[in-house]
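Colleague: Here's a sequence, model it:
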Amino acid sequence: MHSAAPDTSDPSLKATRREWIGLAILALPCLVYAMDFTVLNLAIPALTAELRPSASQLLWIIDVYGFMVSGFLMIMGGLGDRIGRRKVLLLGAAAFGAVSILAAFSKSAQMLIFARAALGIAGATLAPSTLSLLANMFRDPSERTFAVSMWISSFSAGAIIGPLVGGALIQSFGWGSVFLAGVPVMVLLLVLGPVLLPEYRDPDAGRLDLASALLSLAAVLSFVYGLKRAAEAGFGADAIGAMAAGVALALLFLRRQARLEDPLIDLALFRSRSLNTALCINMLGVFFMFGAFILLAQYFQLVAGLTPLDAGLWSTPSAIVFMIGSFATPALARRITPVNLLAGGLIVAAAGFVGLALADGFYGVLLSSLLLVGFTPVIALTTEIIVTSAPPERAGAASALSETAIELGGALGIAA
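Modeller: Model prediction:
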């Protein structure tokens, strides 16, 4: 027997002013989270001149943040369900701010690698905590769609602001200043979060299973490392071995979850056809989107002959269009059924790929890339489906699943 759909006309489901202000507060750490993925690229020449890292150390400075974020997403999502999503978010924000200061004043390559790794662990608290809080704060479906779209647009805004703010800071204050940019945001979150953000946790949750956490961490890190090696040097023995180890560890992780009374990931979630379909579409969408962005970055620099900074500036129109698409998605969702909106978005994105394949010249490529905005409603709607397919007490784990799918899709897109 199916439960009745929520009555969207019920005033009790509508968000109050507190929730809408809370949405703005939750968007801020997501913006910083996205900035930290992009802003370091501009600082590499300056920090290389000062810290003189080896080639291997420089790769770890760049990559370790993403590795740690990917590996700890599932752990932080499960921890939020158990001890409280607001608590995990605020603890992560405090750690992110403190370690950002450590990174800014690093005196050696080893110190910066450690700081970037710690930033990744702290960053892993931000996305699942903010998304799962939104799912509980906005119970009206149309308001929740808007909130998730704004959450996604904050990442696009971070991608836009990162290179621009980073370039200005480096030029005026040196490479360390790019890490300090997020500190005021984290301080603001720590001040306003306890007042504006409600706490949610599973009252019946047990303790976090340490073995599950370690298996999850090892599986994701091994697989993502293999993908990274494949992107750098092809599918050699080390890349294939790392990915195979990741798959084997993932199978051990799933086997352990099936035996636990209170697993890190409840395998019953995967009985939902809508969740499984949304996860697949979400990951494939990010796979194609990231692959296209890498292709565009290479085209701007290797074919069009632009400098890295100019290439970043010419990528800004796409990021702006994506942010506009995020704002437009809720209005479209009120007029178009989710299936038709998903299909329409995929068709528009496919037209963009056709345009990229047939484009003749710089502006043809640039205009065709704007059609990739079709992925915006796809990512927004599938993210909402994933989170709302889980019971409220498992929203943190479901949010972590969504973010892990995005991270894996992005890593696959880069490797391809």
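Colleague: from here on, contacts and neighbour counts on C-alpha atoms
Modeller: Will do.
Colleague: What's the separation between L401 and L40?
Modeller: L401 sits at a distance of 27 Å from L40 (criterion: CA to CA, to the nearest Å).
Colleague: Please apply the same query to A359.
Modeller: From A359 to L40 the distance is 31 Å (CA to CA).
Colleague: so who does Y225 touch?
Modeller: F67, A239, A242, M243 (CA atoms under 8 Å, 6 or more residues apart in numbering).
Colleague: Summarise which helices and strands the helix or strand where E403 lies is packed against.
Modeller: Using DSSP states H and E, E403 maps to helix 395-415. Of the remaining helices and strands, those touching helix 395-415 by 3 or more CA pairs under 8 Å, 6 or more residues apart in numbering; DSSP states H and E are helix 55-83, helix 126-137, helix 210-233, helix 273-298, helix 375-389.
Colleague: quick one more, to check against the first:
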Amino acid sequence: MTRTAPAREPATAGPAENPATDGTPARTSNGPAAAGTAAAGTAAGPRAGRREWAAFGVLVLPLLLVSMDVSVLYFAVPFIGGALHPSSTQQLWILDMYGFVLAGLLITMGALGDRIGRRKLLLIGAAAFGAASVLAAYSTSAVMLIGARALLGVGGATLMPSTLGLIRSLFKDEAQRAKAVTAWTGVMTGGIALGPVLSGVLLEHFWWGSVFLVNLPAMALLLVLGPLLLPETSTTKTRSTQTKRTQTKRTQTKSAQTKSTDREPFDIVSSLLSLAAILPTIYGIKELANNGLAVLPVVALVAGLAVGVVFVRRQYSHPGALLDMALFRSRAFSGALLMNTLAMVAMVGIAVFTTQYLEAVLGLSPLVGALWSLLPSVTVGGCAPLAAVLAKTLDRAVVLAIGFVVAAAGLGVMTQAQAHSGVWLILLGASLEAGGLVMVMSLVSTILLSAAPEERAGTAAALMESFTEFGGACGMALLGTIGAAVYRGDARTLLPAAITGTARQTAQQTLGGAESVAAQLPGAARAQVLDAAREAFVHGMHAAALGGAALMLLSALLAVTLLRRRPA
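Modeller: Reported below is the predicted structural model:
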């Protein structure tokens, strides 16, 4: 059956429905329209009031905690190890299970929220997230904690796309929506940065389970205030409203097709296919990045990509498919997804190096390193609103290009950091890099929501989050491989000749391996090994930063090419 977009009023027609502009608003005599604003600066709908902004505040708090759960276990791992005695494999799954399940279910939950209602799914997810948090906090075995982390991933997958989809429904005015999405992006990125710090503070005073129980007040608040403040949205409701607004024969035909689509049952097969495609793909990429070439990650990656092909083919042919593939025909939508993915490649790929640089090269404790790493968040907090302001007077493609160039400059600054240059140079580079990329991410989020019809907002948000996870995994693989190759090459020549055999092989693989070898040596030899390994690591970081900077400059060119507005 042919899938058709529902009719919309001319005053609220989204950019995805304007074929003359290839999915973007037209230029007018007043200059370029603001990104995320209607053409010529006119509002696309009624302005939100206090109730809507209060509802937005209710949405932001759980989003902060869900994003923090990605990184909150970094400090807790030693404490969990002492209490539950997990094996090395179980410890890895404790860390990774949440992110894997979250990524695997985002598309399914985004489509489900569009169908049954985003508020309903959000409240179900909040209850599940709270219950899973209690289960994780009081786990008595490693297996139990792994299972609880998986349930947390299920709950997180319902919360993240639902919050962004509800923003699309709360803020009809495009300018206000741009502000809300900017804040949403800042909260999400800030939560990931705050996770290790909160973990360190809690573990100073409480037992390891406290890092999970901190979720409960926010989820309780959401369950109480959500039904009072949040609107209910679903595909059926939105389409029914739109059908009543138009009387033309063409609209009536679309309405008949829409009702037929609504009768289609939820596509469970597509849901399973998306999970079977995303999980092994991300697992394979991460394992190849962390441990090098091996049979199992390669098989997982190939299998995931193969299932992904089957999933995409089903979306084209099945009448009740999870994704409306017509979304990808919009240059604005597809281009914004690509820009978001490229930004995450650089952000996650270089973060691996900056964290190790602070702790292993400069010798800072994990908590002190985490506190220092909050400094770039100050820049991030100002750059997201700056992008929205610039987009009011400049073409959004130009603003995206500026963000990518700023990120490239920050990565260039990182190439000047040395083993003994102190903390300020690396933090300056990280601030510029993070600030530029948050400009990009906040803007593409607004573009994505504006390019997608309102009844597909949850699916659009889920796609963005899925591509975010994919971009992060690719960043670890791409930049991590570059840095690791340079490290191994330099370590072969820089390590003292007295280090031979298995010890030399271990020290040549990673900086952590060199530290374990050095710990078994006397004072002078230990210092020589550490100095050589740290210098090799810094050279690897420089190479990864240069690779990331080149990618960011290419991304700036792509942004101008793909997303520049065309005259009507």
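Colleague: With distance to A258 of structure 1 as new columns, can the helices and strands packed on helix 395-415 of structure 1 be given to me in TSV?
Modeller: As requested, these are exported to TSV (distance: least, CA to CA, whole Å):
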stretch	distance to A258 of structure 1
helix 55-83	16
helix 126-137	23
helix 210-233	11
helix 273-298	18
helix 375-389	19
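Colleague: of all the ones you listed, which lies closest to I414 of structure 1?
Modeller: Closest approach to I414 of structure 1 among those is made by helix 273-298 (5.5 Å; CA to CA).
Colleague: just how off-centre is the helix or strand following the closest one within its chain?
Modeller: Sequence order places helix 308-335 as the next helix or strand after helix 273-298 of structure 1, per DSSP H and E. Chain-centre distance of helix 308-335 of structure 1: 16 Å, with CA atoms, centre = their mean, to the nearest Å.
Colleague: in helix 308-335 of structure 1, what's buried?
Modeller: By 16 or more other CA atoms under 10 Å, the buried positions in helix 308-335 of structure 1 come out as 311-312, 314-323, 325-330, 333.
Colleague: try stretch 299-308 of structure 2
Modeller: A300, L301, A303, G304, L305, V307, G308.
Colleague: Among the contacts of Y225 of structure 1, which one lies nearest to L221 of structure 1?
Modeller: The closest of the contacts of Y225 of structure 1 to L221 of structure 1 turns out to be F67 (CA to CA; 6.2 Å).
Colleague: And the closest one, what's its match in structure 2?
Modeller: Structural correspondence for F67 of structure 1 with respect to structure 2 (TM-score structural alignment): F100.
Colleague: And F155 of structure 1, by the same measure?
Modeller: Aligned partner of F155 of structure 1 by TM-score structural alignment: M188.
Colleague: In terms of helices and strands, where is that match?
Modeller: helix 174-205.
Colleague: Mean deviation, that helix versus structure 1?
Modeller: With mean CA distance after the TM-score superposition for structure 1, helix 174-205 of structure 2 departs from structure 1 by a mean of 1.6 Å once superposed.
Colleague: now for that helix, which elements pack on it?
Modeller: For helix 174-205 of structure 2, the packing partners by 3+ CA pairs under 8 Å, 6+ apart are helix 50-68, helix 142-170, helix 210-213, helix 366-372, helix 375-390, helix 423-451.
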